[in-house]
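In: all I have is the shape, not the residue letters:
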């Protein structure tokens, strides 16, 4: 059967206005989708699709349905797929991993890149990518061919960026993704938003990567990858802040209508309306959403302008036309009402065809990759392919969509099938799409048939498991009443077929599980920080038991003044979590150790701030001790705090005496190293230092304190030497990352945020990571140390994994 042809053409020659081009493009796309729908409907009505599909299944099942004796005597048992790493290792051990990855990558090339699997170049790239993915999965590197595959692991992402020569871009992306997740309001999923954003970025990066080869100069490759990441992020923002927001209940119907019109105007005019227009459009009704809308306007506006700046000529026109077609189809689909009884097949399916193909058409056009520079069939295959995935997703989401009263072909059929006998089951339409793709779009290519039928059967297997067999069979009876013979074949495949799993499904499930757990752990960690800080704050004040009350009370009051500042208490908090979470030590028993750490740290700050050293006026958001009192009082208060710290350590009870003595000795050695670090810092003032000397100073000034907070609880618990070495590695790199972040805040931060005047290091003539490396270089160095510290955390026991969240706090903090 002849394929429906011709791409949506630019109308620039007939009318110069963006609005005319956009609306004309939508109408042309509608006509094309209507013709596609007619082809699919004809197949359903004639029964042609069922006969063709039965033939395809007969060929396909030979590689997926084993004779029953073979199934009976199978010697291996499939592990739980949620045990991600074990499942991958098992697949490799039983010889299934190669085929599993090859079909997974083939599917990605079909879906995201619009490639034909019978193309020798595509086949070669699929094998190469699958081979690289296998190596990375088995080695635990977390990346393949430069593409992150391990969820939202910032260390993996940064290392990928470094490999591609775009570290600065990845640092920018990580900061942007963090900011987006912080602005996802209640009612929307931050995990889903991050996952969708990463998926879109990866899709645009894939397009850029596939447009290059080994002959592409390194500088050109880095430039294109940089642009792909930024364009992917900018385009991906539309998912959380346009699609998801308009699908949610956060905005009223009036707000949604006004918001849709603002987005439509931007796409048709090529210009984002100013904030005043947005503010006026939403008005007083949106008071509770105003901060969110303002952030969205700023971020979407910046993203829109970046995409616009990268478009030009015909490519730019195609991007805005396709973006408008995509948005308009979504808006038409979104505004359907489930109670409306009169929707036609065109009204139900045409917007679905347009929006399901639009996302990937835009992903290609946003990178300025048109058909003249690549595969001539990309646009055609992508246009026909999209509805296949959309109908599969709508089937999987049927009951959720019914609860939300969303209109999809499935929910509409479910709701109105009894009173509308003219409605055909969307499940039939789904299989009609599959036969059309296999036979007419891909020319009965065996690899294509394999991947498409694998995917379809896998989706039904997952539904059967998710819904339970009784509910699943009830649903199948309802959806397949007009295709009983074909359904019998399909359900046999669902029950008996093997080796139809896909890596992207496993990865998606794993990502969502990990991201949800990570968010819960991160929130718990932040709550713990606040709770522990409050407990430590309450325990820190030194009681007035001086034999010389007139002088002693004054000196103790000065020490308590320093202790009462708005400190982060990171050191005792870190020690408390290490002791309690990592080693199960009693929180009351370790309180003297926690107090000693804060006493010793506060004493070091008092000395650092003195006129003879840093000459600081403010610390922890208040006057430094020597400016509040005088230099002598500050010096004596610092000495008092040191002795108070030793006294607290000597009062530790419930531990082996030799461990307590070892701890006191260790603490004294670390205090000595801190003094050496400060002396190194003072001696280096006004000198041009290199990174090696900065690292040395930083470790002795900051890193040894982090190390002590980790190692001291481990010593009390009798931890093995190997763990202590890993804790020391973490402390070294985390301490330097912490100091670099301090330097960045000093260079870029605001005094009210960081609690001390910014720019103080520059005023003192101090060499810092920023002065030596520049802001960009300092950020790269910080992330290099982040990665090293992250490696140490991964090698530590599960109870110490909270250190990952501490690491994130250190590099993302604003004070």
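Out: Everything's here; your move. None of these values were measured; they are calculated from a predicted model. Residues are numbered from 1 along each chain as shown.
In: contacts, neighbours, all on C-alpha from now
Out: Fine.
In: report how many residues lie close to the nearest residue to residue 171 once chain neighbours are set aside.
Out: The shortest distance from residue 171 to any non-neighbouring residue, by C-alpha to C-alpha, 6 or more residues apart in numbering, is to residue 158 (7.0 Å). A count of nearby residues for residue 158, using other C-alpha atoms under 10 Å, gives 25.
In: spit out the contact partners of residue 158.
Out: Contacts of residue 158 were listed using C-alpha atoms under 8 Å, 6 or more residues apart in numbering, and they are 167, 170-171, 783, 787.
In: distance of residue 812 from residue 785?
Out: Taking C-alpha to C-alpha, to the nearest Å as the measure, residue 812 falls 14 Å from residue 785.
In: hang on, the residue nearest to residue 171 is in a helix, isn't it?
Out: Yes - under DSSP: H, G, I helix; E, B strand; the rest coil, residue 158 falls within a helix.
In: picking that back up, what's the most distant pair in the contacts of residue 158?
Out: Farthest apart among the contacts of residue 158 by C-alpha to C-alpha are 170 and 787. That separation is 13.4 Å.
In: quick revisit: more neighbours, residue 812 and residue 785?
Out: Taking neighbours as other C-alpha under 10 Å, residue 812 and residue 785 compare with residue 785 leading, 21 against 13.
In: hmm, the more buried one is touching residue 737, no?
Out: Yes - with contact defined as C-alpha atoms under 8 Å, residue 785 and residue 737 form a contacting pair (5.8 Å).
In: try this one next to it:
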């Protein structure tokens, strides 16, 4: 069935291709194009601000500058119009659609005024959006899935590219769904439909990293690629999944989990579609996959491909990839959306292939541009792909959109923007050489380049967002790597500093306490608090790392002492701590109690070693740290008294503040006191640590519920055994996750008032809510 449908689609693509070729052969083709360009120029508003160079270099203040000059409205309206034209296949000329575009542009403008460029893709901002739409559970699911996908992407594939494409597909499906929602739709129904759209977008989007990218890369052998492609083809042709029972190759450990995730995704797509859409889904999915396979299996060493063999698969895959999204839902509006998508696809593909030509040549990929470059001297019959690109533009403007002025402006703005970006990236000389290679006609070439040179203000919001997303994902990945390195390096360095030396050979009792103290300091400890102290001291306040070593010791001694007390039989009666028996299990309760008391005093002694700082600051420091120790004791009493009682969220928050929050607070406040930080900074520190501490404790409660003792390094399920009230027991698992993410967002927002942009603390918050132990 799908083979027959493919042949039907192929005939339609053939007819479109012939229409495009016929245009190229018409004597007045370039003259007509020039007329369109002249009309475009006449209607292109002149402006006193040239922002092209700002947009092309992605200046951080670009949007703010547009707003200051009164140009943001026009920029957003044009950009949103293009998204409706390209991604949604809508006729943007109607009054209703113009009103809709204006409304969306206003919403985007409001959002931009509330957030900086750096915040557009932060976890906190995305969660706030999900929270507003009652999609918190969807957010949790998606974060878990994206993390899983990242772990499955093998070396050799671009993880940032994969994440960007996946997020883009999810956003595309969401846009389609949002456009079909009626104003009277209830919040509950809206949330359910948007949740389904996110899951569908994810399942469909997996095809890019796990099928396209994997089959394009050199990770698998050719034999393995054929096996994998055969499994996908059989599923799309029959609708029946084939188990991965046998695998002939060395990369089963890569393919198996990927195929399992694809299997789950396919089942979800199959089971969550209307019956009347299912055949349409299979058809478009097969069209896309098969056309991709035809292109993928081409060799740049083959000089005999016809023009049809070069272009027909491109028309099919570029159109079907968009129409797959249309098959997921039942749409009410029908203003020739699918027809528009069919004709529009190749325009984007040819623009992308021109921009990616260097990479395609390097990878020996066959595209209209790479094939023309290699064989243009031997094959005078080959169609110039840049001329074909302009034929597509002319066809869209004059045949599909009937010469509509607004549509013409959008399409030509986009084309000119693409050429300006290409020239900026390549440099004027290389760009000039490429344009000469792909010359359409001398007169048109000259006119086109004058338009490219003279036309101003054709930047598009989606390009800025795409570039910002890539930049953000790359930056986040770098920060994660740096965070992991800091964690590992700092943990090792701190571990070496913490061990208490036996200086008095005659004090036998002290030796046993020191042995017990050192025993408690060892094991698989995270050392988060001294790391926080180190980063805040050195990056936040510029203090000497060498000089604040006593402060690191004091922080960890205080924290470890609190854990010893916490684990005692008279309190939590824990058997495992930091992956080994607790101190009272290894020694006895008396030694544990005395060692913990001894370590609190050792922490005070270490603070007196900060001799390079003003005495009054050290006195303030000691006063603060001893007060914090008192508060932690109060917190532990509150915890003991709460056992067997049902606490409210407010009581749990107060308990967290005393048990966890003040430990985090001390880690940042103590270097702040030494540095003499101003009041605004100390207030921000307290806000951050309050929310960070609660988020940390809720994650601990969740891990106690679902974690593995061997991974946690401590006994799982101990809260249940002790009949302790936790965020999970009070709120339930799902609501506890929501509470954790709310505090995560509040902590991230508090960081905006810190003295410097300390990326470590942002990464620390990500670690807190995503950790597995």
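Out: Now that the structure is in, tell me what you want to look at. Worth saying up front: this structure is predicted, and the values here are computed from it rather than measured.
In: quick one: TM-score?
Out: Put the two chains on top of each other and the TM-score (TM-score structural alignment, normalised by the length of structure 2) is 0.98; 773 aligned residues with a C-alpha RMSD of 1.7 Å.
In: and the contacts of residue 158 of structure 1, which are buried?
Out: Buried members of the contacts of residue 158 of structure 1, scored by 16 or more other C-alpha atoms under 10 Å, are 167, 170-171, 783, 787.
In: now those as JSON lines including secondary structure and distance to residue 316 of structure 1?
Out: Output for those, formatted as JSON lines (DSSP: H, G, I helix; E, B strand; the rest coil; distance: C-alpha to C-alpha, whole Å):
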{"residue": "167", "secondary structure": "helix", "distance to residue 316 of structure 1": "28"}
{"residue": "170", "secondary structure": "helix", "distance to residue 316 of structure 1": "25"}
{"residue": "171", "secondary structure": "helix", "distance to residue 316 of structure 1": "28"}
{"residue": "783", "secondary structure": "helix", "distance to residue 316 of structure 1": "35"}
{"residue": "787", "secondary structure": "helix", "distance to residue 316 of structure 1": "38"}
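In: can you put those residues in a markdown table and add distance to residue 104 of structure 1?
Out: Compiled in a markdown table, these are given as follows (distance: C-alpha to C-alpha, whole Å):
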| residue | distance to residue 104 of structure 1 |
| --- | --- |
| 167 | 28 |
| 170 | 26 |
| 171 | 29 |
| 783 | 32 |
| 787 | 29 |
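In: can you classify the equivalent of residue 542 of structure 1 over in structure 2 by secondary structure?
Out: For residue 542 of structure 1, the aligned residue in structure 2 is residue 500 (criterion: TM-score structural alignment). Taken by three-state DSSP, the conformation at residue 500 of structure 2 corresponds to coil.
In: skipping adjacent residues, who's closest to the aligned partner of residue 57 of structure 1 in structure 2 in space?
Out: The alignment partner of residue 57 of structure 1 in structure 2, by TM-score structural alignment, is residue 37. Leaving aside its sequence neighbours, residue 37 of structure 2 sits nearest to residue 412 (C-alpha to C-alpha, 6+ apart; 7.6 Å).
In: for residue 788 of structure 1, same thing?
Out: Using C-alpha to C-alpha, 6+ apart, the nearest residue to residue 788 of structure 1 is residue 733, at 6.5 Å.
In: state the helix or strand in which the one you found lies.
Out: helix 721-748 (DSSP states H and E).
In: in structure 2, what stretch matches that helix?
Out: Per TM-score structural alignment, the counterpart of helix 721-748 of structure 1 in structure 2 is residues 679-706.
In: show me what the residue nearest to residue 37 of structure 2 aligns to in structure 1.
Out: So, by TM-score structural alignment, residue 412 of structure 2 is matched to residue 453.
In: what are the ranges of the helices in the stretch 1-150 of structure 2?
Out: Taking DSSP state H, counting those that start in this stretch, the helices of the stretch 1-150 of structure 2 run over residues 2-25, 29-43, 52-56, 62-68, 72-86, 95-114, 123-132, 136-152.
In: any idea how far residue 606 of structure 2 is from residue 508 of structure 2?
Out: 22 Å.
In: residue in structure 1 matching residue 715 of structure 2?
Out: Aligned counterpart of residue 715 of structure 2 in structure 1: residue 757 (TM-score structural alignment).
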